[in-house]
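Colleague: Fold the stuff below for me.
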Amino acid sequence: MSRIAYVNGQYVRHGDAAVHVEDRGYQFADGVYEVCEVWQGKIVDMPRHLDRLSRSLGELQIDWPMSRNAVEFVLRQVVRRNLVKNGLVYIQVTRGVAKRDHFFPSDDVAPSIVVTAKSTSPAAAEAQAEKGISVVSYPENRWPRVDIKTVALLPNVLAKQHAKENGGKEAWYIDTEGNVTEGGSTNAWIVTKDGALVTRPAENGILRGITRAVVLDLVKREDLTFEERPFSLQEAFEAKEAFVTAASTLVMPVTRVDGRIVGNGHPGSVALRLRELFHTATDLQTA
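Modeller: Prediction:
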């Protein structure tokens, strides 16, 4: 757990960290967030994450709470103050505190910002990757603008809880055409029997994942066969491999989908290789 949090200009004990009851993030889920991996004391792909944060803020017409350079400074400080060598740093920006009204507040209402960080276990993550995870399908239940990384995550919570109750670590959303869109908190991939990597285009129905982008860079660098297109749940059942990507999981092999064994039931060589190479393709900035 985070020891120190940054809340609207102050570094405070995590147990004392709080936002106002009328913060629009609490009242309306009127805010956005980003999560960066921290690896060996370095913040992974911070520029890409902040670029996406900027886009999300722009789509919701929320101002930056401070300059981008100041945000970078705070991210580094929170990682340092929490003594995080390997883990995650989280940033959330909302439209701010104002009386409860669906309309945007006046321009003098300042956005709210919260930053936290926590340590995770690389050994536990590697043990999970060596075993692989199970995913469970779930009907798409979200608003169309999933390209914006908002804090409105109740649909994702319901999907992931459904997966947990059915023996899965992750949910895969299925659209009305029977295709996989993405995971509850990850992007979804398969490797076909012919060895082609497949993932859905990020222009429609999924978040443009930063980890996904790094894997695409690796796919090009390693000259792997790649198809950016929708794939069906049936294709996933018949795939040679499957995996998910996110800052919190990196490249995580999937060995079961809806209880059915994928491939030979063990993490695939392509997924494990991409996981091994992952940090060789990332932007690493010292915290």
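Colleague: Please make it C-alpha for all contacts and neighbour counts, starting now.
Modeller: Noted.
Colleague: What is the burial count for residue 146?
Modeller: 14 (other C-alpha atoms under 10 Å).
Colleague: typed the wrong thing, it's residue 195
Modeller: Residue 195: 15 surrounding residues under other C-alpha under 10 Å.
Colleague: List the residues that contact it.
Modeller: Shown in contact with residue 195 (C-alpha atoms under 8 Å, 6 or more residues apart in numbering): 225, 240.
Colleague: So it belongs to a strand, correct?
Modeller: No - assessed with DSSP: H, G, I helix; E, B strand; the rest coil, residue 195 is coil; it does not lie in a strand.
Colleague: do you know how far it is from residue 243?
Modeller: 14 Å (C-alpha to C-alpha, to the nearest Å).
Colleague: got it, and residue 277?
Modeller: Residue 277 sits 15 Å away from residue 243, going by C-alpha to C-alpha.
Colleague: same check, this time on residue 207
Modeller: With distances taken as C-alpha to C-alpha, residue 207 is found 16 Å from residue 243.
Colleague: Of these two, give the one with the bigger neighbour count.
Modeller: Neighbour tally, residue 207 and residue 243, criterion other C-alpha under 10 Å: the higher count belongs to residue 243, 26 against 21.
Colleague: Second input sequence below; structure requested for side-by-side comparison:
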Amino acid sequence: EQHQQRLAASLAAARIDGVRQVECLWRNLDELLSTWPEGRDCSLYVQVTRGVAPRDHAFPRPAVLPTVLALLMPLEVNTPAPSAAITREDIRWSRCDIKSTSLLANCLLRQEAVDAGVAETLLVRDGYLTEGSVTSVFVVLDGRPITPPLSTDVLPGVTRDLVIELMANSATPVIETPVSEARLRLASEIWVTSTTRDIVPIVELDGLPVGDGKPGPVWREALTRYAAFRTAASTGSAATAPPPTSA
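Modeller: Just a heads-up that it's a prediction; the model follows:
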């Protein structure tokens, strides 16, 4: 549902009137999923464009029907492993809150991580952490998990929001507040989240250890709660978070 809401918000921001077409897709989603082999995990990719029209930077007039593409792809479920990251200046545009295919800057920044042999590139804009090239970012400072607040510089990550919700009744609820680059480098823990990566601990940043160089206790708490939610969701049982633990 959160993915659907984010798609609707991005369509509205891009001024694409694709509500009816997307609603039709959701209504027929079971038919699409029935084509996938039973017992195998998959991910659903949905892309909506303004439609087919002569090339122009302006919107077509009269409006054309939006094009909706839906793909099912194999999904490998991996246990999050300790990983490394690098930092780079955030060179993306000023509407990163819109989920779109205009991702050249993200691709260039993600490739820098690949070239460096690490898992992710963490982005810094005007001296403050925004997010990763393909992930949301959490840091732990003074025992408390922190993530940058939503803004036009940050994509509203679905897994990000879920982690915040699952940690709400823990001894270490997530705080949404700006994180300076200086404080990022003082963090005892760093994690990155996404729909396909879950919650990955970053134990090395720019070649230096994060904290003691091992996944930390707050990450383990978040992962335990996330795993419990995933299990409950897959079995259809009530998804309840574990009881609060001591900090």
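Colleague: where does the TM-score land?
Modeller: The TM-score (TM-score structural alignment, normalised by the length of structure 2) is 0.86; 233 aligned residues with a C-alpha RMSD of 2.1 Å.
Colleague: Tell me where the stretch 151-287 of structure 1 has strands.
Modeller: 170-174, 179-183, 187-191, 197-199, 226-228, 231-232, 241-246, 250-257, 260-261, 284-286 (DSSP state E, counting those that start in this stretch).
Colleague: closest one to residue 39 of structure 1 among those?
Modeller: Across those, residue 39 of structure 1 has its closest neighbour in strand 284-286 (8.3 Å, C-alpha to C-alpha).
Colleague: What are the buried residues along the closest one?
Modeller: residue 284 (16 or more other C-alpha atoms under 10 Å).
Colleague: for stretch 108-123 of structure 1, same thing?
Modeller: Going by neighbour count (16+ other C-alpha under 10 Å), the buried part of stretch 108-123 of structure 1 is 110, 111, 112, 113, 114, 115, 116, 117, 118, 119, 120.
Colleague: So what touches it?
Modeller: 1-2, 4-8, 23, 62-65, 74-75, 78-79, 82, 84-98.
Colleague: measure the closest residue to residue 13 of structure 2 other than its chain neighbours to residue 11 of structure 2 for me?
Modeller: Nearest residue to residue 13 of structure 2, sequence neighbours excluded (C-alpha to C-alpha, 6 or more residues apart in numbering): residue 98, at 7.0 Å. Going from residue 98 of structure 2 to residue 11 of structure 2 by C-alpha to C-alpha gives 8 Å.
Colleague: Same question for residue 164 of structure 2.
Modeller: Residue 164 of structure 2 sits 25 Å away from residue 11 of structure 2, going by C-alpha to C-alpha.
Colleague: Contacts only, for the aligned partner of residue 160 of structure 1 in structure 2.
Modeller: In structure 2, residue 160 of structure 1 lines up with residue 110, judged by TM-score structural alignment. By C-alpha under 8 Å, 6+ apart, residue 110 of structure 2 lies in contact with 120, 121, 133, 134.
Colleague: Redo those as a markdown table? Include distance to residue 214 of structure 2 and neighbour count.
Modeller: Shown next, in a markdown table, are the contacts of residue 110 of structure 2 (distance: C-alpha to C-alpha, whole Å; neighbours: other C-alpha atoms under 10 Å):
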| residue | distance to residue 214 of structure 2 | neighbour count |
| --- | --- | --- |
| 120 | 17 | 25 |
| 121 | 19 | 28 |
| 133 | 23 | 25 |
| 134 | 22 | 20 |
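Colleague: Take those residues and map them onto structure 1. Which survive?
Modeller: Using both residues aligned by TM-score structural alignment, their matches' C-alpha atoms under 8 Å, structure 1 keeps these contacts from the contacts of residue 110 of structure 2: 120, 121, 133.
Colleague: Would you mind putting those into JSON lines with distance to residue 87 of structure 2 alongside?
Modeller: JSON lines is the format used below for these (distance: C-alpha to C-alpha, whole Å):
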{"residue": "120", "distance to residue 87 of structure 2": "9"}
{"residue": "121", "distance to residue 87 of structure 2": "5"}
{"residue": "133", "distance to residue 87 of structure 2": "10"}
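Colleague: Residue 213 of structure 2: which of those residues is nearest?
Modeller: Nearest to residue 213 of structure 2 among these: residue 120, at 16.4 Å, using C-alpha to C-alpha.
Colleague: which non-adjacent residue is nearest the closest one?
Modeller: Counting by C-alpha to C-alpha, 6+ apart, residue 85 is the residue found nearest to residue 120 of structure 2 once chain neighbours are left out, at 4.9 Å.
Colleague: Which residue in structure 1 aligns with that neighbour?
Modeller: In structure 1, residue 85 of structure 2 lands on residue 135 (TM-score structural alignment).
Colleague: now do residue 225 of structure 2
Modeller: By TM-score structural alignment, residue 225 of structure 2 lines up with residue 277.
Colleague: For that match, give its distance to residue 167 of structure 1.
Modeller: Relative to residue 167 of structure 1, and taking C-alpha to C-alpha, residue 277 of structure 1 is found at 29 Å.
Colleague: What of residue 68 of structure 1?
Modeller: In terms of C-alpha to C-alpha, residue 68 of structure 1 sits 41 Å off from residue 167 of structure 1.
Colleague: Also residue 67 of structure 1?
Modeller: Counting by C-alpha to C-alpha, the gap from residue 67 of structure 1 to residue 167 of structure 1 is 44 Å.
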